[in-house]
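**Q** the amino acid sequence is not available; the structure is as follows:
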């Protein structure tokens, strides 16, 4: 391996590592707020990429139907909750209007907007905005249906539900998109030469967007009230409840941000590689390795670990391409061994 090949592999590793970093941050966010190891995070990557691909080929994205179904399911769940708690019945009419607007009218509006525009050649920025509008609301909808009723359950039960949600979303992805893969139009076809190294404009877009999003997340958690509420919930869930921070709203917000980051990762990675209905699982697992390096609590360590995963994958593909996945996932073993020695063990009932 000469210096030019090493530089090319480093460029590829940093580009993919930036994607993994965003997914790692989303996983840390969801786990720290809700104690959910969000295995279906990768499905939002696939949904975002394939929804954008459908819009670019002027096909109606089937994710709109899924959004309608999830919204209707959430509305029915909320209505059942109103009937279950008699204390809420005196304001049923007002509550039903609010719920209908959130869970029925919003998906219907997104459906109508998509139906009226999908046959038109939209600019790239509008295609991305419409993709996010379709995919991002699925995050809080999934939380409301699958996790909110068991929010106080054990971490093991939450993990089992996460696995079940993953299989459901993968199966729905196969139904909606089929087994064929898709690749989207690059944001930029430009290339920049630094000596013998050629840097693609798409790679710069990925790295730049990842850097902007990481800074935006830092400012959000450090400077906004809702971000500080999420931080408080992640530090001490019971203490946050005692001072009036709604952990249910925090969970929905965490899943909204996670869905947004997942969809953006799909949009960024789709021009670089062909995405299939189940591609998000492997991408999400590599982000999970980065999150594990951060102990599922540290955002900087998770981002750094994800970049390390990207570099390790890139160089492994050169030296031993047949074993690159094995090498990447083997990284978890020494990290877990080290953390088992340095981290005190706490029984879940004592948390």
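**A** On my side now, so go ahead. The model shown is predicted, which means the values in this text are computed figures rather than measured ones.

**Q** from here on, just use CA atoms for contacts and neighbour counts.
**A** Noted.

**Q** check the offset of the longest helix along the chain from the chain's centre.
**A** Ranked by number of residues, the top helix in the chain under DSSP state H is helix 3-34. Relative to its chain's centre, helix 3-34 lies at 13 Å (C-alpha atoms, centre = their mean, to the nearest Å).

**Q** and the comparison structure, right after this:
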């Protein structure tokens, strides 16, 4: 391997790592607030990429149909819950929150599918269109079992991924799609070596969004509420923070990140209805490196995953995923050695 090849692979790894960084932040955010390993995160990103491709070909994004189905299910779930609790007076508010608001991006997407709409509008509407997906899934699937164990939530999340893959096949079909580059041109680095504008855009977007992510958590009331819920759910409830609302906010922020990821990766790889699973899985490796709690360590883990994947693809394209996922073994072993293990006290049960 020559230095030039190593430099190319390193830059490609940073671009991949930027995507995994954003996805890892979304996974850690949801897990810290709700204890859910949100496996379908990558599916939301894939739906965003396919929606943008639909706009470029002059079609109405099939994501509209998916959002409509999820909206109907979430609305029925919320109304049923209110009726069981004897709070029928809150049904009009539920109709607005779970029935009307998710349809606004659908209307915007339908209007944006007409000819002559500029590309920046398509990008913005694409991101908005997928934002309701994760909160709707949360209301339908995870909120009713919010007090279940982490293992049960993980199993349900995995099953939800396969369900979304089937819905993706139903709405989008088996064909793959790739969009036009979001940034043209390149940056020369000397000796005839250049970096494409798309790669620069991906890395810059990761840096900017990570900075905004930090500011939201440190400077806003909503960010502090998310942090409080992540640290102590019971304590947050005692001071007036509703975990259900913070969970909804966490899912919405993660869905926004997934939409941005889909827009960024759509020009660099052909996306299919099930392409999101591998993205989410590699982001999960980065999140595991961060212990599913540390955002800085997740960011470092994401960059490490991207660089390792890039160099592994050079050595053996068939084994690159195996090499990336093998990173979990030393990380888990190290965490097992350094973690403090406490023996559970056995409780005597009087017969």
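**A** In hand now; what should we look at? No experiment lies behind these values; they were computed from the predicted model shown.

**Q** helices or strands up against the longest helix of the first structure?
**A** The contact analysis (3 or more C-alpha pairs under 8 Å, 6 or more residues apart in numbering; DSSP states H and E) places helix 3-34 of the first structure against strand 197-200, helix 201-223, helix 225-235, helix 247-269, helix 279-293, helix 299-319.

**Q** any idea how far residue 274 of the first structure is from the residue most central in space within the first structure?
**A** When C-alpha atoms, centre = their mean is applied to the first structure, the residue found nearest the centroid is residue 262 (2.9 Å). Separation of residue 262 of the first structure from residue 274 of the first structure (C-alpha to C-alpha, to the nearest Å): 16 Å.

**Q** of the helices and strands packed on helix 3-34 of the first structure, which is nearest residue 132 of the first structure?
**A** Nearest to residue 132 of the first structure, of all these, is helix 247-269, at 6.6 Å by C-alpha to C-alpha.

**Q** can you pull the buried residues of the closest one?
**A** Using 16 or more other C-alpha atoms under 10 Å as the test for burial, helix 247-269 of the first structure gives 247-248, 250-269.

**Q** follow-up on the earlier one: can you put the helices and strands packed on helix 3-34 of the first structure in CSV and add distance to residue 135 of the first structure?
**A** What follows is these, written out as CSV (distance: least, C-alpha to C-alpha, whole Å):
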stretch, distance to residue 135 of the first structure
strand 197-200, 28
helix 201-223, 18
helix 225-235, 22
helix 247-269, 7
helix 279-293, 14
helix 299-319, 24
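
**Q** for residue 70 of the second structure, what are its contacts?
**A** For residue 70 of the second structure, the contact set (C-alpha atoms under 8 Å, 6 or more residues apart in numbering) comprises 133, 136, 137.

**Q** the aligned partner of the second one in the first structure and residue 110 of the first structure: what is the separation?
**A** Going back to what we said before, that points to residue 136 of the second structure. Counting by TM-score structural alignment, residue 136 of the second structure lines up with residue 141 in the first structure. Noted for residue 141 of the first structure: a distance of 15 Å to residue 110 of the first structure, by C-alpha to C-alpha.

**Q** and the counterpart of residue 286 of the second structure in the first structure, how far from residue 312 of the first structure?
**A** Under the alignment (TM-score structural alignment), residue 286 of the second structure maps onto residue 290 of the first structure. Applying C-alpha to C-alpha, the value for residue 290 of the first structure to residue 312 of the first structure is 12 Å.

**Q** same check on residue 35 of the first structure?
**A** 28 Å.

**Q** and if you look at residue 274 of the first structure?
**A** 21 Å.

**Q** who's more crowded, the two?
**A** residue 312 (21 against 15; other C-alpha atoms under 10 Å).

**Q** the more buried one reaches residue 328, doesn't it?
**A** Yes. With contacts counted by C-alpha atoms under 8 Å, residue 312 of the first structure reaches residue 328, the gap being 6.6 Å.

**Q** quick revisit: check which helix or strand covers the match of residue 136 of the second structure.
**A** helix 138-142 (DSSP states H and E).

**Q** contacts for that helix?
**A** With C-alpha under 8 Å, 6+ apart, helix 138-142 of the first structure has contacts from 67, 70, 71, 74, 252, 253, 255, 256, 257, 258, 259, 260.

**Q** tell me the counterpart of the residue nearest to the centre of the first structure in the second structure.
**A** Matched by TM-score structural alignment, residue 262 of the first structure corresponds to residue 258 in the second structure.

**Q** ok, now which ones touch its match?
**A** Contacts of residue 258 of the second structure (C-alpha under 8 Å, 6+ apart): 22, 23, 26, 41, 42, 44, 45, 48.

**Q** for residue 33 of the second structure, see how far away the fifth one is.
**A** Spelled out, it's residue 42 of the second structure. Distance from residue 42 of the second structure to residue 33 of the second structure, by C-alpha to C-alpha: 19 Å.

**Q** just the fourth one next, same as before
**A** In this structure, residue 41 of the second structure and residue 33 of the second structure are 15 Å apart, going by C-alpha to C-alpha.

**Q** looking at these two, which one has more neighbours?
**A** Counted by other C-alpha under 10 Å, residue 41 of the second structure and residue 33 do not tie: residue 41 has more neighbours, with 31 against 26.

**Q** nearest residue to the more buried one other than its sequence neighbours?
**A** residue 280 (6.0 Å; C-alpha to C-alpha, 6 or more residues apart in numbering).
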